[in-house]
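J.: sequence and computational prediction follow.
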Amino acid sequence: MLTQSPAWQALAAHAEDFRATHLRELFAGDRARFDHFSLRHGKLLLDFSKQRISQQTLSLLHDLATSANLAGWIKCLRSGEAINHTEQRAVRHMDLRDGDAAPPEVKAVLRRMADFCDAVHSGQWRGFSGEYITDVVNLGIGGSDLGPRMVVQALSAHQLPDLNVHFVSNLDGADLAATLAGLNPRTTLFIVASKTFTTLETLTNARTARDWLLAAAGQTSGAVAKHFVAASTNLEATRNFGIDDANVFEFWDWVGGRFSLWSAIGLPIALAIGYRSFKELLAGAHDLDKHFVSAPFAENLPLTLALLTLWNTDFLKAASHGIFPYSQSLSLLPRYLQQLEMESNGKYYDRDGRHIDVATSPIIWGEAGTNGQHSFFQLLHQGGQPIPSDFIALGKSDYPLHGHHTALLANCLAQSAALAFGQSAEEARANGIPEHLLPYRTFPGNQPSTTLVLGELTPYTLGQLIALYEHKVFCLGVLWGLNSFDQWGVELGKVLASRLIPVVRGEADDHELDSSTAGLITHLRQFRMS
């Protein structure tokens, strides 16, 4: 078992001796702690000096990475071996952003994406009425939605002025209806993002969107082909839907959904910010790829993030991990990372089918600063449970308004410091706090955090940031001995939902249902669902 390895046992013994050590002690004992516990890659800074670790902790964590053969697994990943063993698939998302070294099939799709973006932006591509396209709606869910949606919002300062890009993912009709209400069918283009072109949520929304279009187009020949394109591998299904084969952008089974924004799934990104900027996004990720596969363990940013998460989760017993970007543009990043980390590593069987005897992925959650400070930071300061966090800050604002960014940065730095060091009763007295209020005005501190600083938010630096977290997820999968690239829990839910749809509609009965589900269906049928 994982916990019986010598490297794990050494960490466990160290954790017992180290657990009571406070961050105040660590900083008092090393005035150069920032220098000793921070890493740089170009203009990217990773400060993990506020993590509850020592040099010995770090050394033992590196020993664990060595014993897990992380270097060997990185080679397997890079060489295209089928490391997704339950589906017999390679994991090759790095090939999508490999520049001149990318596989020919990747280059071919990227060229088609570039030509398509040019046709839409130049006005060569027009709707059934001959009008220019003004709005693009991406219909997808999960990895076909979260990544592109997050990137488009993050790079809103770089968005081209001639197109508005929207995202619809939820099966709830409120999502699609509210989006369509503000659009003109004559000038709207839909991207249907589904590898198999069978995803329930996406295809339901796509059919409704097609009906909305045809209600306006009437008998116009080829209207669907002028307003729908797809990112898919199922040409027969896209053809039956009415999408021209020339407007189906391929990607491959070695592209996992939550790692797919670099592929044809990124078409809405390229339309929003322009294909040149999309290539910069790929280039930034490629730069971090090169760092990850070549940097020694002690200098490797993704590995460092992974080791800190493992230490906090399994040795300091932290059940959740906060992501706090001090950038409104990155406000969707926590949501994106929820899928990337929890869908990848929220598993308890290892590669050999054995039960993993420790916690794996922590619960990922978060909010943009400073909003989170006025919401849940109270729990971080005085809630009495360990909650590690990542603070993400920008050196320069993407929307510079006088006085805003310096105040934002000050809040970011103040919160990470307050969480680390707290306020003792003696300090509260010195600050004039009355004795009867001391219990309420003391803060234990010792909450670990990492601060990640990007010089500015550009397509290139965002590519670096996303790839950094992708590789962190891979490292954690190796360290825990699990497959980070399947998602059978998601598949189970799909199977059950498809079985229940006709039952909920009243078109079939299922006598094997549990009493709760059966009772709920009976109650819901009175509302005449469609």
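T.: That came through, no problem.
J.: contacts, neighbours, all on C-alpha from now
T.: OK.
J.: other SSEs contacting the lengthiest helix in the chain?
T.: Assignment by DSSP state H gives helix 459-480 as the longest helix of the chain. Under the contact criterion of 3 or more Cα pairs under 8 Å, 6 or more residues apart in numbering; DSSP states H and E, helix 459-480 touches helix 70-79, helix 275-294, helix 301-310, helix 344-345.
J.: in CSV: those helices, plus mean neighbour count.
T.: Output for the helices and strands packed on helix 459-480, formatted as CSV (neighbours: other Cα atoms under 10 Å):
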stretch, mean neighbour count
helix 70-79, 16
helix 275-294, 20
helix 301-310, 23
helix 344-345, 22
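J.: structure two is appended below for comparative analysis:
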Amino acid sequence: MAVTCNEAWEKITLHQDPSLKELFADDPERVEKLSARLELTRGDVATGILFDWSKTHLTDDLLSDFEELALACGFDDMREKLFAGEVVNPTEGRAAEHSALRGVGKESSVEEADALRERMRLMVGAMHEGAFGEIKHLIHIGIGGSALGPALAVDALARDLPVVDVHVVSNIDGVALEEAFEACDPATTFIAVASKTFTTIETMTNAQSALKWLADSGVEDSTGRVIALTAAPEKAVEWGVDETRILPFAESVGGRYSLWSSIGFPVAIAVGWEDFQAILDGAARVDEHFRDTDGRKNLPLRAAFADLYYSRIKGAQTRAVFAYDERLRLLPDYLQQLEMESNGKSVTVEGHPTEPTAPITWGGVGTDAQHAVFQLLHQGTHLIPVDFIASVEAGDTLDAAHHHILLMNCFAQGAALMAGKSSDDPHRNYPGDRPSATILVDDLDATTFGALVAFHEHRTFANAVLMNINPFDQFGVELGKEIAKKIEAGGERFDPSTEALLKAAGVS
């Protein structure tokens, strides 16, 4: 007789709690069971990613019970709906077809994505070949997923002589936009305006200021320098963008899942089309793995099992991500939005109160973080699962000692968190038994980058399904926007603190 979700959760709560040291001692095959490589290719070149979850408290029995939970919660059905392009966002009645942008999904959606991608490929090729004049700089203006994904990808992959110098601006604070202006020559600069609705106030305000900067600098047709990236092309035309310079994307693509659409235009401009296609191919390989692999062998689902064990069963309120690679310094920021905007919910799909959902995602870059926050990880009172991410191949051409020391520190931290060190001096006692996972790419290139991001997308979705929440809406971001509009309109009173702040700032 099949169990319900609640019954499956109850079984999971009854598990014993052996230490990590005990788990390794009791099972000599533990590393083999909880580590797996995802093989990737780029042309004739083989590469891959190692996912090691052996330093978490997952066990054979616990994994079996989580597999039962997945079955009880209808994981297979929801996964099938995701890739079939059916409604998986019930509050808005939408599909979530980011995988179709990578070629894995409903046939008609894949065909539409192919056509839109070909339009973007032609645009990128024309700009690189000089059809729009000399272009040395692109200022990409967006916010949220329209900025975080491109910023991460450009920073990770375009450090060595980018085809075009790209600056991503999201903050409405004019200091951010002025910084981009200072770095660019208006005579050779284009503007990309990324907004799903083409009405986002921060983005459109920044875009107007960018047009003024171009005009004030002597550019005669400033609007002609704009490329619009949007799901509302008619709004872009109304705003003044030539329809030939609009790169649309589907309404079924959410902002934080939009890197693969025309929102990835600045990435393709910076790194070239071949690398952008490799990003999509790496992500598609993860899509296929996630779609076709069941149970504990499914890597994003296995990661979700561990995530939920710590957040729901052990009460962990945060999860830390440390990239031991300077090129991935923006990854924690990207994952914050992906995970917290997706799964930061307090009700189930049916609208009922739920148990704890997404933990707070935070992190930094190794080895900097070791001298800032690792004190708390090793000796603090909070349980904080940690993900370490690193590359076997170095991203620099300096003495190999640099990368050797980097990796040595990365692996040492995971070992130290698990092992701890006892001491009669309580100030020098390390309790250990603190969980971590390690993601090790052979080399951080376009293919492994795409796979890495897609892995986290599917991990987020798997978590949501097992918690019975909707990861694809984000109504929580709207209330503050509504109040900001009321302040701008005037004539409405607020709480005494807000009124005092408005008066102090001269806003009221």
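T.: Good, I have the coordinates. If you're wondering where the values come from, they're calculated on a predicted model, not measured in any experiment.
J.: how close are the two chains, by TM-score?
T.: Remark: TM-score between the superposed chains equals 0.94 [TM-score structural alignment, normalised by the length of structure 2]; 495 aligned residues with a Cα RMSD of 1.7 Å.
J.: quick revisit: after superposition, how close is the longest helix of structure 1 to structure 2?
T.: Following the fit onto structure 2, the mean deviation recorded for helix 459-480 of structure 1 is 0.6 Å by mean Cα distance after the TM-score superposition for structure 1.
J.: residue range in structure 2 corresponding to that helix, please.
T.: With TM-score structural alignment applied, helix 459-480 of structure 1 matches the range 446-467 in structure 2.
J.: kindly report the same for stretch 289-296 of structure 1.
T.: Counting by TM-score structural alignment, stretch 289-296 of structure 1 pairs with residues 287-294 of structure 2.
J.: now stretch 246-255 of structure 1
T.: Residue span in structure 2 matched to stretch 246-255 of structure 1, by TM-score structural alignment: 244-253.
J.: list of residues touching that stretch?
T.: Here stretch 244-253 of structure 2 makes contact (Cα atoms under 8 Å, 6 or more residues apart in numbering) with 94-98, 113, 116, 119-120, 196, 226-233, 236, 261-262.
J.: wait, doesn't Ile384 of structure 2 sit right on Arg319?
T.: Yes: using Cα atoms under 8 Å, Ile384 of structure 2 and Arg319 qualify as a contacting pair, with a distance of 5.6 Å.
J.: give me the secondary structure label for Ala230 of structure 1.
T.: Of the three states, Ala230 of structure 1 takes strand under DSSP: H, G, I helix; E, B strand; the rest coil.
J.: give me the neighbour count for the counterpart of it in structure 2.
T.: Per TM-score structural alignment, the equivalent position to Ala230 of structure 1 in structure 2 is Ala228. Other residues near Ala228 of structure 2 come to 32 when the count uses other Cα atoms under 10 Å.
J.: so how far is Ile49 of structure 2 from Ala228 of structure 2?
T.: 35 Å (Cα to Cα, to the nearest Å).
J.: with Pro471 of structure 2 instead?
T.: Using Cα to Cα, Pro471 of structure 2 is found at 26 Å from Ile49 of structure 2.
J.: again with Leu301 of structure 2
T.: Separation of Leu301 of structure 2 from Ile49 of structure 2 (Cα to Cα) stands at 16 Å.
J.: go on, Ile279 of structure 2?
T.: Between Ile279 of structure 2 and Ile49 of structure 2 the distance is 14 Å, computed by Cα to Cα.
J.: for Ala215 of structure 2, same thing?
T.: As judged by Cα to Cα, Ala215 of structure 2 and Ile49 of structure 2 stand 47 Å apart.
J.: please say which of the two ends up with more neighbours.
T.: Using other Cα under 10 Å as the criterion, Ala215 of structure 2 and Ile49 rank with Ile49 on top: 23 against 15.
J.: tell me which residues of the host helix or strand of the more buried one are tucked away?
T.: Per DSSP states H and E: Ile49 of structure 2 is located in strand 45-52. Buried residues in strand 45-52 of structure 2, defined by neighbour count with 16 or more other Cα atoms under 10 Å: Thr47, Gly48, Ile49, Leu50, Phe51, Asp52.
J.: likewise for stretch 213-221 of structure 2?
T.: Buried, per 16+ other Cα under 10 Å, within stretch 213-221 of structure 2: Trp213, Leu214, Val219.
J.: what's the burial count for the aligned partner of Glu29 of structure 2 in structure 1?
T.: Here Glu29 of structure 2 is matched to Ala32 in structure 1, going by TM-score structural alignment. Applying other Cα under 10 Å, we find 11 residues neighbouring Ala32 of structure 1.
J.: go on, the one 5 residues further on?
T.: When neighbours are defined as other Cα under 10 Å, Phe37 of structure 1 has 17 of them.
J.: what ranges do the strands span in structure 1?
T.: 38-41, 44-47, 135-139, 164-168, 188-193, 228-231, 248-249, 320-325, 363-366, 389-394, 449-454 (DSSP state E).
J.: to Asp100 of structure 1, which of these lies closest?
T.: With Cα to Cα as the criterion, Asp100 of structure 1 lies closest to strand 248-249 of the strands of structure 1, at 19.9 Å.
J.: next, the mean deviation of the closest one compared to structure 2.
T.: Mean deviation of strand 248-249 of structure 1 relative to structure 2 after superposition (mean Cα distance after the TM-score superposition for structure 1): 0.6 Å.
J.: thinking again about what came up before, and the match of Glu29 of structure 2, how far from Asp390 of structure 1?
T.: Look at Ala32 of structure 1 and Asp390 of structure 1: by Cα to Cα, they are 21 Å apart.
J.: which one in structure 1 is aligned with Asp65 of structure 2?
T.: Under TM-score structural alignment, Asp65 of structure 2 pairs with Leu60 in structure 1.
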